[in-house]
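Asker: with the sequence up front, the predicted model follows.
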Amino acid sequence: MDSGLDRASPSSRIRRALWPGLWIPVVILLVGSALSLSVAQRIASQTEALAQQHYHLQHRTLVHLVLDHLYRHGNDVSLLKVPLAKAMPKHLSLRIDTLERHTKKPLLKLGSIQAPLTRQALRSELDIDGNRSMVTTMPDAQLLKAPAQNLRWLVLISGMALTLLAFVLSLYLCWRYQRQRTLASSHHKDLKTQNQKIANLNVEKLALRQALNDSENRSRDLINLTGNLIAELDDQGQIEYISALAADMFRQAPSDLDQKPFQQLVVLSDQQRFTECLEAARADQDITQADLTLAGENSEQPVPVTLRLKALTDPVRGLIGFRLSAQIKTRRAD
């Protein structure tokens, strides 16, 4: 049993060491190399064929030039040297021989080449007024072979460079994928622990929400049981919250009083005192007190109260509002 585990261990280590999708870079390298070789060879063949056609065209052009000058100058080959020298392309030699007598000395020879291609030489026979001559052109390797060879290497190097770039990029993607798999496996292990923690936090959250709701209900009940009117104002003195006692005192729902100035609930004769109370709370940052009379638009009769007011401040924004309590005064029996 131990030996079986030992045999399995190296293979499992090898599988873990190999990145997933590693066959893709290998395929890219092989296919890219094969395509680069094939395209380079095909383009080189086409380039060489075009060079051959161009060479044939140059030969015919030179032959026509020789014919034209011989016709105009009465077969005087010596006059051909200057115009042919101007028209001669690079990497090409030209030779004119007479066919009237057997001699190896040419009538005219132009151009010098370093690597002549004897098998690619072209010959054209001329017969002008009974004078027969042979025009021979011979190309250099730089004219026919070099362009194709240079283009072959250019395409091959470019193709291999692109192949290697794609190979490296695919290897990098495989490495990234393997890294992501490793991280995903690690995250998956942590996910179960985190889910359990989240479940515990949700239970605690429900318990805290229930406790908060209970506290809110308790605070609301205590406010209602005190018999005092409780309100919160913004920094301009407008109502942001008012307790349910407002419905009994002013015959208006608390929601109808939202965003209304609290000063409108104070009788006209006491509004100046209410304003002074606000200013004192804003300046002293302490609880201020004033005896006022409250009466809403729908109130049946004014209600005298003892108003306690406290300014609310924030370290950043400064004054943010006021909190007030209005205790109804009990009337003495006559």
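Answerer: Sure, I can see it.

Asker: could you use CA atoms for every contact and neighbour count after this?
Answerer: OK.

Asker: from residue 45, how far off is residue 116?
Answerer: 20 Å (C-alpha to C-alpha, to the nearest Å).

Asker: where exactly do the helices run in this structure?
Answerer: Secondary structure of the chain (DSSP state H): helices located at 2-17, 23-73, 81-87, 141-226, 245-250, 271-284.

Asker: so for residue 303, which of the ones you listed sits nearest?
Answerer: Among the helices of the chain, the nearest to residue 303 by C-alpha to C-alpha is helix 245-250 (7.4 Å).

Asker: next, count neighbours for residue 167.
Answerer: If you count neighbours by other C-alpha atoms under 10 Å, residue 167 ends up with 20.

Asker: was I right to think it contacts residue 31?
Answerer: No. Residue 167 is beyond contact range of residue 31, at 10.7 Å (criterion: C-alpha atoms under 8 Å).

Asker: overlap of the contact sets of the two?
Answerer: In terms of C-alpha atoms under 8 Å, 6 or more residues apart in numbering, residue 167 and residue 31 are not both contacted by any residue.

Asker: now the closest residue to residue 323 other than its chain neighbours: how far from residue 277?
Answerer: Nearest residue to residue 323 in three dimensions, chain neighbours excluded: residue 232, at 4.5 Å (C-alpha to C-alpha, 6 or more residues apart in numbering). Separation of residue 232 from residue 277 (C-alpha to C-alpha): 15 Å.

Asker: now swap in residue 245 and tell me
Answerer: Residue 245 is 22 Å from residue 277, by C-alpha to C-alpha.

Asker: from residue 312, how far off is the residue nearest to residue 323?
Answerer: Taking C-alpha to C-alpha, one finds residue 232 at 10 Å from residue 312.

Asker: what about those two, which has more around it?
Answerer: More crowded of residue 232 and residue 312, by other C-alpha under 10 Å: residue 232, with 22 against 19.

Asker: quick one: the more buried one and residue 242 touch, right?
Answerer: Yes. Using C-alpha under 8 Å, residue 232 is in contact with residue 242, at 6.5 Å.

Asker: hey, what's in contact with both of residue 232 and residue 312?
Answerer: Common contact partners of residue 232 and residue 312 (C-alpha under 8 Å, 6+ apart): 321-323.

Asker: buried members of these into ChimeraX, please.
Answerer: Buried residues among the shared contacts of residue 232 and residue 312 (16 or more other C-alpha atoms under 10 Å), as a ChimeraX selection:
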select :321,322,323
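
Asker: what is the nearest of the shared contacts of residue 232 and residue 312 to residue 52?
Answerer: After measuring those against residue 52 - C-alpha to C-alpha - the closest member comes out as residue 321, at 96.7 Å.

Asker: second structure follows, compare the two:
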Amino acid sequence: MDSDLSDIPDPGPRRPVLWPGLWGPAVILVCGVILSLLTARLASDMAHQLAHQHYQALHQSLVSQVVVHLARQSQADDQLQELRDTLATGLHDGISLRIDTLERHTKKPLIQLGSARHPAGNDALRTELQTNGRQWMVTTWPDSRLLASPARRMGWLVGASGGMITAVATLLALALCRQAARKDDNGRRLAGLNRIADQRITNLQVEKNVLRQALNDSESRSRDLVALSGAIVSELDEQGQIGFVSAQVADVLGLAPSDLINRPFSELLAEPDRERFYQCLAAARQETTLARVDVNLLHRSAERTVPAVVRVMVLKDPIHGVTGFRLSALNIANGYNG
């Protein structure tokens, strides 16, 4: 009978399980990595092409400068020196330049400039020139890092950016999965608690029905005992007014119980016995024990009285003190000498 919803046990921590929807972050991660690599490769190729186009533009610019100088100058050493100085001033870092004359059968160049430490021979550009009846060969070749560095930097930049975006998206998806997992776990816990609470409520309902049946049995037993005793049983308030009276009053005094509610019990006594009844109530209040007095009860017929023995017991409340009295009046007309 001590069931209480407050003592519902906690189901405790559940066994670790995989978060729901983990395929989402996995797809984002795989697709993000693949797209980042492909984009980085395409960006690297584009950067390489742009670097190569830039190198071609630089080559054409150098060739134009050579054409201008050779068109108005001879092959004198001092004039070649002036051309060398002009080209050295405008030569881009990482590019080497060589000028040969096709009229000589020699491997020694007329002019050779440049700072390419790792020349890329496969990317060398050559241009033949004819000025003033002479043939020239202008050759340039870039440093391998001049073409590879922009492509490498662009590839790393795009790849790192894609990787960061993929990582952020994956983390967000994982956070959503974790939140969904917590909601599912809380839902399962609440469902478990609801099942336990429902069981407890069912048990409480059963206990309530048992208590109600026991109370009904107790009331029925009390009514039966009152009926079998043949006595008038009544409850009075602190002023002695009737709050309840048993049905035996109709058999003994010929009065209906409903007509006596809220009436002083002393009205049912013969005038000479009323003072002794009040003294009995005072004794019961003072001694808090069972008090007894012999009285004559007034029958509905005014000319008739019924001798009875009245027993009084005080009703006390721990907070308010005396709240009333409970009494029984037993007819002694049949020779009772209690």
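Answerer: Now that the structure is in, tell me what you want to look at. If you're wondering where the values come from, they're calculated on a predicted model, not measured in any experiment.

Asker: ok, back up a step: for the shared contacts of residue 232 and residue 312 of structure 1, which one is nearest residue 112 of structure 1?
Answerer: Checking these against residue 112 of structure 1 with C-alpha to C-alpha, the nearest one is residue 321 at 104.6 Å.

Asker: give me the aligned partner of that closest one over in structure 2.
Answerer: Across the two structures, residue 321 of structure 1 finds no equivalent in structure 2, going by TM-score structural alignment.

Asker: need the contact list for residue 170 of structure 2.
Answerer: 25-26, 28-29.

Asker: residue in structure 1 paired with it?
Answerer: So residue 170 of structure 2 corresponds to residue 167, using TM-score structural alignment.

Asker: could you measure from its match over to residue 34 of structure 1?
Answerer: The gap separating residue 167 of structure 1 from residue 34 of structure 1 is 14 Å, by C-alpha to C-alpha.

Asker: cool, and residue 51 of structure 1?
Answerer: Distance from residue 51 of structure 1 to residue 34 of structure 1, by C-alpha to C-alpha: 26 Å.

Asker: pick out whichever of those two has more residues nearby.
Answerer: Here residue 51 of structure 1 and residue 34 are compared on neighbour count by other C-alpha under 10 Å; more neighbours surround residue 51, at 18 against 15.

Asker: the more buried one against residue 142, yeah?
Answerer: No. Judged on C-alpha under 8 Å, residue 51 of structure 1 makes no contact with residue 142 at a distance of 10.4 Å.

Asker: quick one: the nearest residue to residue 65 of structure 2 once chain neighbours are set aside from residue 57 of structure 2, how far?
Answerer: Excluding the flanking residues, the one nearest residue 65 of structure 2 by C-alpha to C-alpha, 6+ apart is residue 87, at 7.6 Å. Residue 87 of structure 2 sits at a distance of 15 Å from residue 57 of structure 2 (criterion: C-alpha to C-alpha).

Asker: with residue 189 of structure 2 instead?
Answerer: Distance from residue 189 of structure 2 to residue 57 of structure 2, by C-alpha to C-alpha: 72 Å.

Asker: so which of those two has more stuff around it?
Answerer: Taking neighbours as other C-alpha under 10 Å, residue 189 of structure 2 and residue 57 compare with residue 189 leading, 17 against 12.

Asker: just give me the match in structure 1 for that one.
Answerer: With TM-score structural alignment as the criterion, residue 189 of structure 2 pairs with residue 186.

Asker: next: residue 133 of structure 2.
Answerer: Residue correspondence to structure 1 (TM-score structural alignment): residue 133 of structure 2 is matched to residue 130.

Asker: also residue 152 of structure 2?
Answerer: Under TM-score structural alignment, residue 152 of structure 2 pairs with residue 149 in structure 1.

Asker: for that match, which non-adjacent residue is spatially closest?
Answerer: residue 44 (6.5 Å).

Asker: my guess is that neighbour meets residue 152, correct?
Answerer: Yes. Residue 44 of structure 1 lies in contact with residue 152 (C-alpha under 8 Å); the separation is 5.2 Å.

Asker: hang on, the earlier thing: in strands, which of the shared contacts of residue 232 and residue 312 of structure 1 fall?
Answerer: Within these, residues falling in strands by DSSP state E are 321-323.

Asker: quick one: stretch 90-105 of structure 2 aligns where in structure 1?
Answerer: Residues 87-102 of structure 1 are where stretch 90-105 of structure 2 lands when matched by TM-score structural alignment.

Asker: the most centrally placed residue in structure 1 and residue 60 of structure 1: what is the separation?
Answerer: By C-alpha atoms, centre = their mean, structure 1 has its centre lying nearest to residue 173, at 17.1 Å. With the distance defined as C-alpha to C-alpha, residue 173 of structure 1 ends up 58 Å from residue 60 of structure 1.

Asker: A helix includes residue 325 of structure 2, no?
Answerer: No. Read with DSSP: H, G, I helix; E, B strand; the rest coil, residue 325 of structure 2 is strand and lies in no helix.

Asker: contacting residues around it?
Answerer: If you count contacts by C-alpha under 8 Å, 6+ apart, residue 325 of structure 2 has them with 235-238, 240, 281, 312-315.

Asker: rerun that using 7 Å as the cut-off
Answerer: Applying C-alpha atoms under 7 Å, 6 or more residues apart in numbering to residue 325 of structure 2 gives the contacts 235-238, 312-315.

Asker: just the ones in strands from these, please.
Answerer: Judged by DSSP E, those include 235-237, 312-315 as members of strands.

Asker: distance to residue 204 of structure 2 for those residues - can I get that in TSV?
Answerer: Converted to TSV, these look like this (distance: C-alpha to C-alpha, whole Å):
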residue	distance to residue 204 of structure 2
235	33
236	35
237	35
312	39
313	36
314	35
315	32
